[in-house]
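Chemist: take a look and give me a structure for this.
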Amino acid sequence: MTLIVHPLLIAAVVVVFVGLVLQIVATATVGWLEISTSNVMYGLWSYCPQISVCNSYGTEVKNILPAIQACEAFSILSILSASATIVMCIGHVVQEATKDITRRLYITIAFWVNFFSAVCSLICIFVWRFKVGEELGGYLRYSYFLCVAGLVCFAVSSLLFRIYIRRLVRGSYQVMP
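Modeler: Here you go, the predicted model:
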């Protein structure tokens, strides 16, 4: 039996991996910011004992702990979402190859994990944005935009997968025997 993997499935998995790379870079950026604000820094920011950004006089400007917590939560949810999307794609290919209906349950569970992760990720993004505000800028702003781009990648991946499933159900695509 020959199994043809459609380009939409391949694109969905590739977009998930792009989203994961963006998320890893964003998390590393926030991690670097967390470490660097705990040590002596030169220029505008200087040493501050808490997870805060301080001005050159040591006065706390903004506590970035809520943003870091939101980023960490977003990272976990992103990994869940990406894993669920990959499980959906692989599970569907296996189901089509084996005609095993029980695999459909796994695909359904993966889809809902993906959906729930995306909704919770949006909440984390908004918490991050409104808790930190505009004054921080710099690395945290870059990290924020990278996380949003990662979330867009996960959404696009799910959309590609759903388009593929709809076309398959309508009979546009078939697995060749």
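Chemist: going by C-alpha atoms from here, please, whenever you check contacts or count neighbours.
Modeler: Noted.
Chemist: the residue most central in space within the chain: which element?
Modeler: Centroid-nearest residue in the chain: S78, 3.3 Å away (criterion: CA atoms, centre = their mean). For S78, the enclosing helix or strand under DSSP states H and E is helix 65-98.
Chemist: looks like the residue nearest to the centre of the chain contacts S117 (just checking).
Modeler: Yes: using CA atoms under 8 Å, S78 makes contact with S117 at a distance of 6.8 Å.
Chemist: ok so, going back, so what does the helix holding S78 touch, helix or strand wise?
Modeler: If you count contacts as 3 or more CA pairs under 8 Å, 6 or more residues apart in numbering; DSSP states H and E, helix 65-98 packs onto helix 7-36, helix 103-132, helix 138-170.
Chemist: any chance of TSV for these, columns mean neighbour count?
Modeler: Shown next, in TSV, are the helices and strands packed on helix 65-98 (neighbours: other CA atoms under 10 Å):
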stretch	mean neighbour count
helix 7-36	19
helix 103-132	18
helix 138-170	19
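Chemist: which of these sits closest to I68?
Modeler: Nearest of those to I68, taken as CA to CA: helix 7-36 at 6.6 Å.
Chemist: how far away from the center of its chain is the helix or strand following the closest one?
Modeler: Sequence-wise, the next helix or strand downstream of helix 7-36 (DSSP H and E) is strand 52-54. Centroid displacement of strand 52-54 relative to its chain, using CA atoms, centre = their mean, to the nearest Å, is 27 Å.
Chemist: which strands and helices sit next to strand 52-54?
Modeler: Judged by 3+ CA pairs under 8 Å, 6+ apart, the packing partners of strand 52-54 are strand 60-63.
Chemist: let's compare: structure for the following, please.
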Amino acid sequence: MSLLLAWPSGASWSDDDPPKPTQDEVRANTRMAVAPDQTEPAQPPQPIHPLSKAQRKALKDEHRVYSGKDWKGLTPEQRDAVIRGLRERNTPGSIFLIDVRTGDIYKFDPLPPTEDRNKTEAQRLSETYGVPIRYFNMETDLVALPTSVSSSDSSQTNRNNLDYALRGISLKP
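Modeler: Take a look at the predicted model:
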């Protein structure tokens, strides 16, 4: 007996190609508001394109300073307070990034000055830390994403993909 397993589209993702978030997810994960005890907003973390599993693993131990799961559970005002606290406790000029899909917050030491004006900060971070980092532009990159995915549409699509993928496969010996 041989068994062939087929994954429906969207059920899994390759390590090199993380799933793209929706516009709604990006807005929800990056939303911040001025904390009640403050008059000015904290400088928000720089949004970055989703990291692959390997990239997240490479950065997690040393650079992740706040988990996306915890971040997503905060109000926009609480997020402001968290970022304000992180900036106060770290070296001035530290670079804070947020993965727009997971909400994970990463911290990097300030980059040394450079004479090379051809390299962006993201390119310099990528070279310094060995992980490709692409800054997410909240104007141009956001509009390229789907607006939202309703759970009923998504689950129906997954059921249809699974039905199609398993058609003709018999589990009988």
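Chemist: quick one: TM-score?
Modeler: Once superposed, the chains reach a TM-score of 0.29 (TM-score structural alignment, normalised by the length of the second structure), with 86 aligned residues with a CA RMSD of 5.1 Å.
Chemist: ok so, going back, out of the helices and strands packed on helix 65-98 of the first structure, flag the one nearest E72 of the first structure.
Modeler: So among these, helix 7-36 is nearest, using CA to CA, at 7.3 Å.
Chemist: what's the angle between the closest one and helix 65-98?
Modeler: Helix 7-36 of the first structure runs at 160 degrees relative to helix 65-98, counting by axes from the mean of the first three to the mean of the last three CA atoms, to 10 degrees.
Chemist: of all the helix elements in the second structure, which one is longest?
Modeler: Longest helix of the second structure, by residue count under DSSP state H: helix 151-166.
Chemist: and that helix, what's buried?
Modeler: Buried residues in helix 151-166 of the second structure, defined by neighbour count with 16 or more other CA atoms under 10 Å: N158, N161, L162.
Chemist: okay, those residues in TSV with distance to N29 of the second structure next?
Modeler: Converted to TSV, the buried residues of helix 151-166 of the second structure look like this (distance: CA to CA, whole Å):
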residue	distance to N29 of the second structure
N158	25
N161	29
L162	30
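Chemist: closest to I95 of the second structure out of the residues you listed?
Modeler: N158 (38.6 Å).
Chemist: where's M88 of the first structure relative to V30 of the first structure, distance?
Modeler: 30 Å (CA to CA, to the nearest Å).
Chemist: do I24 of the first structure as well
Modeler: 10 Å.
Chemist: same question for V13 of the first structure.
Modeler: The gap separating V13 of the first structure from V30 of the first structure is 26 Å, by CA to CA.
Chemist: same question, I76 of the first structure
Modeler: 14 Å.
Chemist: can you check F115 of the first structure too?
Modeler: 25 Å.
Chemist: give me the distance from stretch 65-84 of the first structure to the chain's centre.
Modeler: Worked out by CA atoms, centre = their mean, stretch 65-84 of the first structure lies 7 Å from the chain centre.
Chemist: buried residues, it. List them.
Modeler: By neighbour count on 16+ other CA under 10 Å, the buried set for stretch 65-84 of the first structure is 65-68, 70-72, 74-75, 77-84.
Chemist: re earlier: relative to helix 103-132, how tilted is the helix holding S78 of the first structure?
Modeler: Going by the same axes, to 10 degrees, helix 65-98 of the first structure makes 160 degrees with helix 103-132.
Chemist: report the distance from helix 65-98 of the first structure to the chain centre.
Modeler: 8 Å.
Chemist: so can I have a markdown table of the helices and strands packed on helix 65-98 of the first structure showing distance to A97 of the first structure?
Modeler: Listed next are these as a markdown table, based on distance: least, CA to CA, whole Å:
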| stretch | distance to A97 of the first structure |
| --- | --- |
| helix 7-36 | 14 |
| helix 103-132 | 11 |
| helix 138-170 | 13 |
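Chemist: between the ones you listed, which gets nearest to C54 of the first structure?
Modeler: For C54 of the first structure, the closest of these is helix 7-36, at 11.3 Å, according to CA to CA.
Chemist: who does the closest one touch, helix- and strand-wise?
Modeler: Helix 7-36 of the first structure packs on helix 65-98, helix 138-170, going by 3+ CA pairs under 8 Å, 6+ apart.
Chemist: what about it, distance to the chain center?
Modeler: Its chain's average C-alpha position is 7 Å from that of helix 7-36 of the first structure, according to CA atoms, centre = their mean.
Chemist: residue contacts, I24 of the first structure?
Modeler: By CA atoms under 8 Å, 6 or more residues apart in numbering, the contact set of I24 of the first structure is S75.
Chemist: re the thing from before, got the angle for the helix holding S78 of the first structure vs helix 138-170?
Modeler: For helix 65-98 of the first structure against helix 138-170, the angle by the same axes, to 10 degrees is 20 degrees.
Chemist: make TSV out of the helices and strands packed on helix 7-36 of the first structure and add distance to C54 of the first structure.
Modeler: Output for those, formatted as TSV (distance: least, CA to CA, whole Å):
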stretch	distance to C54 of the first structure
helix 65-98	13
helix 138-170	14
